[in-house]
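Visitor: Build me a model from this:
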Amino acid sequence: MTSAEAPGQQSEPALRADAERNRERIMEAARRLYATEGLDVSMASVAREAGVGKATLSRRFATRDELVNAVFTDRMEAYAAATAAALADPDPWHGFTHYVETICSMQAADRGFAGVLTASFPGATAIEARRAESYRGFLKLISRAKDTGHLRADFASEDLVVLLMANAGVIAATADAAPGTWRRLVGQMLRAFATPDAPLPPLPDAPDSADLYRAMARTP
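Guide: So this is what the prediction gives:
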């Protein structure tokens, strides 16, 4: 019997398989917690949700940036794809409005991703690379949309960042009490960005006053 086969010991492939399973468990736990609670979830909470010890978590992901990078890389790929799709739209104004709605919808579907879009993670190299790529594409989209005469000349790229920050706040505040409220915000903001004669998608209904009150009552 070799040392790898001795009782109580695992072979190197088995150890690697265990490590990969732990990594996947940690990532799935982080996805669940980030999606419902946002990025303020502690690493200790992620470890508890995954059913692993803090040491195991630290071996797989030494920092929060590393974990965020692993969890949200696929969503940042979708973010970059949305930018590319908007640039490919033969109507730049439609591409612009659809892009804004798409990105805000992605935020609403995942509170963690809502936070990722409004924060920087220097240690999350894949995320930051996609963010930079998408930003460059968005600058082109702005220029093309302005050329149509439908996007206000004074619109700046920072205005989208402000919208994403506001949208993240609305999503967190309304949660399941008035979950469609963000759509009204986005509809109103598109009207603020547009010139008077610009074609716009229908304005979503205002949130129900009782639902909004419940959301307000729950907000600290």
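Visitor: C-alpha only now, for contacts and for neighbours.
Guide: OK.
Visitor: contacting residues for the closest residue in space to F138 that isn't next to it in sequence?
Guide: Using Cα to Cα, 6 or more residues apart in numbering and skipping the chain neighbours, the partner closest in space to F138 is T83 (6.6 Å). Residues in contact with T83 (Cα atoms under 8 Å, 6 or more residues apart in numbering) are Y99, S134, G137, F138.
Visitor: To compare with the earlier structure, here is another sequence to fold:
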Amino acid sequence: MAAQSRAPRADAARNRDKLVAAGAAVFGQRGLDAPLEEVARRAGVSIGTLYNHFPARQDLFDAIFPARLAALDEIVERSLADPDPWHGFVVYIEGFFALQAEDRGLTDTLARRFPMSAELDAACHRGFADLARIIARAKEAGALRPDFEPPDVVTLIWAMSQVIRESMDAAPDAWRRCLGFFLDGLRAEAAHPLPVQALTPDQLARFLG
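Guide: The predicted structure is shown next:
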């Protein structure tokens, strides 16, 4: 009897794993508004099985994105381990957008096209703190312009998300050229006074909704 009860649980676990893998693939290719029926087909299960495991689309998002967040953590580690603070900053920025460019779902998430769970929102706040360390390190080395602040990266994410989303099919590497211009403008020796200040914490909170 115990063996019989374990079998359905094992099947359910396998189906869940297949759905998470299929969801990551489908959302990565088509974005977060991809049909859930396609996810079920890719996993080889019925749409009813999908809803049994993930009653809401958000539940499937929440199961998929820890792996992407782990990839971001690895980029942070490489950035902070780089002996050259400027290159470490570039490693972070380029690595971040490379992840976006290969995953439409991540692009949609960062552009806030869909609500974030509390867990993902907390992960974004941790990432923001890591980013502040990376920026401070490059500024202390005299390599990054002194008026660049972490909220400026948030506005860049929104802008680059649009570039990546619109050019992904026709010119998937177009974002690299845009980012190259941006990075050149961030070097300390290229700095000129800016017309407005960085976003305040209150403005940033309102900006992110």
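Visitor: Can you give me the TM-score here?
Guide: Overlay of the two chains. TM-score (TM-score structural alignment, normalised by the length of structure 2): 0.79; 190 aligned residues with a Cα RMSD of 2.4 Å.
Visitor: returning to what we had before: quick one, which of the contacts of T83 of structure 1 are buried?
Guide: Y99, S134, G137, F138 (16 or more other Cα atoms under 10 Å).
Visitor: Take those residues and write them to a markdown table, including distance to A108 of structure 1 and secondary structure.
Guide: Formatted as a markdown table, the buried ones among the contacts of T83 of structure 1 follow (distance: Cα to Cα, whole Å; DSSP: H, G, I helix; E, B strand; the rest coil):
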| residue | distance to A108 of structure 1 | secondary structure |
| --- | --- | --- |
| Y99 | 14 | helix |
| S134 | 19 | helix |
| G137 | 22 | helix |
| F138 | 20 | helix |
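Visitor: Can you add distance to P92 of structure 1 and give those back as TSV?
Guide: Shown next, in TSV, are these (distance: Cα to Cα, whole Å):
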residue	distance to P92 of structure 1
Y99	10
S134	16
G137	12
F138	11
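Visitor: What is the nearest of those to E12 of structure 1?
Guide: S134 (40.9 Å; Cα to Cα).
Visitor: which position in structure 2 aligns with that closest one?
Guide: S134 of structure 1 maps onto G127 in structure 2, with residues paired by TM-score structural alignment.
Visitor: Would you quantify the distance from its match to A81 of structure 2?
Guide: Going from G127 of structure 2 to A81 of structure 2 by Cα to Cα, to the nearest Å gives 16 Å.
Visitor: which element is the spatially most central residue of structure 2 on?
Guide: The centre of structure 2 sits closest to L106, judged by Cα atoms, centre = their mean, with a distance of 4.6 Å. In this structure, L106 of structure 2 sits in helix 104-110 according to DSSP states H and E.
Visitor: Please tell me how far the match of S134 of structure 1 sits from E189 of structure 2.
Guide: Distance from G127 of structure 2 to E189 of structure 2, counting by Cα to Cα: 27 Å.
Visitor: F27 of structure 2 reaches P35, doesn't it?
Guide: No - checked against Cα atoms under 8 Å, the pair F27 of structure 2 and P35 is beyond contact range at 9.1 Å.
Visitor: neighbour count winner among the two?
Guide: Taking other Cα atoms under 10 Å, F27 of structure 2 and P35 do not tie; F27 has more neighbours (23 against 14).
Visitor: Identify the residue of structure 1 aligned to that one.
Guide: Per TM-score structural alignment, F27 of structure 2 is aligned with Y34.
Visitor: which residue sits closest to its match, ignoring its sequence neighbours?
Guide: Ranked by Cα to Cα, 6+ apart and with sequence neighbours excluded, the top spatial neighbour of Y34 of structure 1 is G112, at 4.5 Å.
Visitor: check contacts around that neighbour.
Guide: Each residue near G112 of structure 1 by Cα under 8 Å, 6+ apart is listed here: R31, Y34, A35, T36, E37, G38, L39.
Visitor: any idea how far the counterpart of it in structure 2 lies from R42 of structure 2?
Guide: Matched by TM-score structural alignment, G112 of structure 1 corresponds to G105 in structure 2. Noted for G105 of structure 2: a distance of 16 Å to R42 of structure 2, by Cα to Cα.
Visitor: again with L204 of structure 2
Guide: Distance, L204 of structure 2 to R42 of structure 2, using Cα to Cα: 39 Å.
Visitor: buried sites along the helix or strand containing T102 of structure 1?
Guide: Assigned by DSSP H and E, T102 of structure 1 belongs to helix 92-109. Within helix 92-109 of structure 1, the residues that count as buried by 16+ other Cα under 10 Å are 92-108.
Visitor: So L72 of structure 2 sits against F96, correct?
Guide: Yes - using Cα under 8 Å, L72 of structure 2 is in contact with F96, at 6.8 Å.
Visitor: quick one on the thing from earlier: quick one: the residue nearest to the centre of structure 2 from L19 of structure 2, how far?
Guide: From L106 of structure 2 across to L19 of structure 2, the span is 17 Å (Cα to Cα).
Visitor: What of L72 of structure 2?
Guide: 23 Å.
Visitor: returning to what we had before: which secondary structure elements does the helix or strand where the match of F27 of structure 2 lies contact?
Guide: Secondary-structure assignment from DSSP H and E places Y34 of structure 1 in helix 12-37. If contacts are counted by 3 or more Cα pairs under 8 Å, 6 or more residues apart in numbering; DSSP states H and E, helix 12-37 of structure 1 sits against helix 43-50, helix 54-60, helix 64-88, helix 111-116.
Visitor: Report the mean distance between that helix and its aligned residues in structure 2.
Guide: Mean deviation of helix 12-37 of structure 1 relative to structure 2 after superposition (mean Cα distance after the TM-score superposition for structure 1): 1.3 Å.
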